[in-house]
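Q: okay, predicted coordinates and the sequence, questions at the end:
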Amino acid sequence: MTAPARRRKSTTREPIIQESETFPEPGTEPGTGPGTSAESADAFEPEATRRAAGVTESSRANRGWWDRNADEYQTDHGTFLGDDRFVWGPEGLDEVEAELLGPPEDLKGKDVLEIGAGAAQCSRWLAAQGARPVALDLSHRQLQHALRIGGSFPLVCADAGALPFADASFDLACSAYGALPFVADPVLVLREVHRVLRPGGRFVFSVTHPIRWAFPDEPGPEGLSVSASYFDRTPYVEQDEDGRAVYVEHHRTLGDRVRDVVAAGFRLVDLVEPEWPAWNSSEWGGWSPLRGSLIPGTAIFVCERG
């Protein structure tokens, strides 16, 4: 699961990461340490704006952002996510209870693609049910965390808009906040998922609930007043001094998401809006018990390939 880790400011099957690769300590891998990108990323405060951002710019920016911030993300959220849980969003909805991919006993022997896998917690849970998962992520550093935690399934570093798999390779696909909130052309990704699924295959993905874009991304009372148009699809972009995007999120309305699913050839089976449970007292960026009790934070789309 790779949910946005920062608040929006106002305004083949062979693993690419080999099992023999060692996991370096944070700050010791190439490109980090004093005076290099990791330290500079902490020191530099990017400018937040709303502007157009295309497919290539969005992919490049978000690959770099997740590579730079994967360590902090796993430190901050690793306990909540666990090593082998399948959590659909900050509300804590667990696939054990939701069964959106089907009953756990039916997953045995199924080929499953996880898109935007992060540290592959969901794939690890799927493997424990007897499934044959493949964990794919744009960020090499996120997959290094997957390698650190362990697992006997393939890890693939690739863009979700150009899946490196043959047609009809998988029975199921899933994405817990992976890829789709960050891509400029979601239909491109959905069509790729449709292509690699077998007939009758199910794709379940979760994203930030579109209504959240009308509210400030704050967990407290200040996040409960509408501050922007729900219908403004202009992407949220953080950019450097030269105007280059370093982080991008894309907004689609609920209707847009439904039309994207249908345009890619899927049938929408269900749309789940998890309620905030009483047991969950944690905050995650703009998600919180206060806001979660009043407005939805996550939308989960259950789709099937004809």
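A: Happy to help now that I have it. Because the structure is a prediction, the values reported are computed rather than measured.
Q: make it CA atoms for all contacts and neighbour counts henceforth
A: Fine.
Q: in the chain, which spans are strands?
A: Counting by DSSP state E, the chain has strands at residues 47-50, 111-115, 132-137, 155-157, 170-176, 197-208, 236-239, 245-249, 266-272, 298-305.
Q: roughly how far does Ala184 sit from Leu224?
A: According to Cα to Cα, to the nearest Å, Ala184 stands 27 Å off from Leu224.
Q: contact partners for the closest residue to Ala160 other than its chain neighbours?
A: Closest residue to Ala160 in three dimensions, ignoring its sequence neighbours and counting by Cα to Cα, 6 or more residues apart in numbering: Val189, at 5.7 Å. Remark: with contacts taken as Cα atoms under 8 Å, 6 or more residues apart in numbering, Val189 is in contact with 160-162, 180.
Q: measure how buried the spatially closest residue to Asp137 that is not a sequence neighbour is and give me the count.
A: Among residues not flanking Asp137 along the chain, Gly116 sits closest, at 4.5 Å (Cα to Cα, 6+ apart). Counted with other Cα atoms under 10 Å, the neighbours of Gly116 add up to 28.
Q: just the one 10 residues further on next, same as before
A: Other residues within reach of Leu126, judged by other Cα under 10 Å, total 25.
Q: tell me which stretches of this structure form helices.
A: 37-43, 55-81, 95-98, 121-128, 140-149, 186-196, 254-263, 289-292 (DSSP state H).
Q: which neighbouring elements make contact with the first one?
A: Of the remaining helices and strands, those touching helix 37-43 by 3 or more Cα pairs under 8 Å, 6 or more residues apart in numbering; DSSP states H and E are helix 55-81.
Q: from the chain's centroid, how far away is the helix it packs on?
A: For helix 55-81, the distance between its averaged C-alpha position and the chain's averaged C-alpha position is 9 Å (Cα atoms, centre = their mean, to the nearest Å).
Q: check it against this one:
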Amino acid sequence: MDDVLAAAWDCADGDEDDVTATRRRAGDDESNRASRGWWDRNADEYQDEHGAFLGDDRFVWGPEGLDEEEAGLLGPVAGLRGRRVLEIGAGAAQCSRWLAARGARPVALDLSHRQLQHALRLADGASPAASVPLVQAEAGLLPFADGSFDLACSAYGAVPFVADPVRVMREVRRVLRPGGRWVFSVTHPIRWAFPDEPGPEGLSVAASYFDRTPYVEQDAAGHAVYVEHHRTLGDRVRDVVSGGFRLVDLVEPEWPHWNTQEWGGWSPLRGQLIPGTAIFVCERD
């Protein structure tokens, strides 16, 4: 699962003072370059900080800890056997290994070479039955033939970081067979109106929910080093439909009592009051 506005920025030369946060336009190419570089630089820290929560072969949809074993958003677990599944923005491929262990035939795709190296590291301790092919590619240009997969999934991967989400939706639709299911999770859009803070200061509206201007961290030369794109809830629904999918369900996980950890702006305090994650369950007709 990819992080969103949660990990501290580590500048390439180690000087955080050279990086400033702003809101400005950022297109596909700039967003993709920034995401690839950010994750290559920060993958080690991300896996060190969140690896225990994510596990080596666990399928978690977001910081709330909603597990696919419990949620069944891709369908009944028993029905996963033999299904070809594409995980987009796979990170270290924890979700894909969970799928493989249940008899599915997943492929894990990520933009970041370093994240995929962590996937290889974790695979060394996995059983041969949980072996997962790894692919480095962009979500908006999937290197697969039409109708190659039965299911596609993304837990906080790719979708929040692209300037043109409809392009991603259409690519996912293209590689899915008719009737295939596409499930993805993102930061709940309402969170963009609040400061990204886990404590009480994160409970007061500080910005317009309707401001779609991307959040950009840039270096001293003005080059983006991290980009995240905001879409309202309605925008996300329209993106799904424009991409050729039917929205089957929209899941807003509640914060469970057992989860006491903070993850960036996600926390028990905020999670009990406002949603932090939105999961879109879509089907290709």
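A: In hand now; what should we look at? What you see is a predicted model; the values in this text were computed from it and never measured.
Q: Ser208 of the second structure matches what in the first structure?
A: Residue-level alignment of Ser208 of the second structure against the first structure, with TM-score structural alignment as criterion, gives Ser229.
Q: with adjacent residues omitted, what lies nearest to its match?
A: Closest residue in space to Ser229 of the first structure, ignoring its immediate chain neighbours: Ala214 at 5.6 Å, by Cα to Cα, 6+ apart.
Q: so what does the one you found match up with in the second structure?
A: In the second structure, the residue paired with Ala214 of the first structure according to TM-score structural alignment is Ala193.
Q: how about Thr49 of the first structure?
A: Using TM-score structural alignment as the criterion, the counterpart of Thr49 of the first structure in the second structure is Thr22.
Q: distance of its match from Gly243 of the second structure?
A: Relative to Gly243 of the second structure, Thr22 of the second structure is positioned 29 Å away (criterion: Cα to Cα).
Q: same question, Gly222 of the second structure
A: Gly222 of the second structure sits at a distance of 32 Å from Gly243 of the second structure (criterion: Cα to Cα).
Q: could you check which of those two has the larger neighbour count?
A: When Gly222 of the second structure is set against Gly243 and neighbours are counted by other Cα under 10 Å, the residue ahead is Gly243, at 20 against 11.
Q: grab the nearest non-local neighbour of the residue mapped onto that one from the first structure.
A: Using TM-score structural alignment, the equivalent of Gly243 of the second structure in the first structure is Ala264. The shortest distance from Ala264 of the first structure to any residue that is not its chain neighbour, by Cα to Cα, 6+ apart, is 4.8 Å, and that residue is Arg191.
Q: related to what we said a few turns ago, between the strands of the first structure, which gets nearest to Gly78 of the first structure?
A: Relative to Gly78 of the first structure, the nearest member of the strands of the first structure by Cα to Cα is strand 170-176, separated by 14.5 Å.
Q: which residues touch that closest one?
A: Contacts of strand 170-176 of the first structure with the rest of the structure, by Cα under 8 Å, 6+ apart, involve 1-3, 87-89, 101, 110-117, 193, 196-198, 200-207.
Q: residue contacts, the residue nearest the centre of the second structure?
A: For the second structure, the residue lying nearest the average C-alpha position, counting by Cα atoms, centre = their mean, turns out to be Tyr156 (1.6 Å). When contacts are counted by Cα under 8 Å, 6+ apart, Tyr156 of the second structure is found next to 1-4, 61-62, 89, 184-187.
Q: out of those residues, which comes closest to Asn32 of the second structure?
A: Of all these, the one with the least separation from Asn32 of the second structure (Cα to Cα) is Gly89, at 12.1 Å.
Q: translate the residue nearest to Ala160 of the first structure into the numbering of the second structure.
A: In the second structure, the residue paired with Val189 of the first structure is Val168, using TM-score structural alignment.
Q: just to revisit the earlier point, any idea how far the match of Thr49 of the first structure is from Thr213 of the second structure?
A: In this view, Thr22 of the second structure and Thr213 of the second structure are 10 Å apart by Cα to Cα.
Q: same question for Gly14 of the second structure.
A: 28 Å.
Q: and the two? which has more neighbours close in?
A: The residue with more neighbours, out of Gly14 of the second structure and Thr213, is Thr213; 15 against 9, by other Cα under 10 Å.
Q: residues touching the nearest residue to Val237 of the second structure once chain neighbours are set aside, list them.
A: Ranked by Cα to Cα, 6+ apart and with sequence neighbours excluded, the top spatial neighbour of Val237 of the second structure is Leu247, at 7.4 Å. Taking Cα under 8 Å, 6+ apart, we find Leu247 of the second structure in contact with 237, 240-241, 280-283.
Q: conserved subset of these in the first structure?
A: Here is what carries over to the first structure from those, by both residues aligned by TM-score structural alignment, their matches' Cα atoms under 8 Å: 237, 240-241, 280-283.
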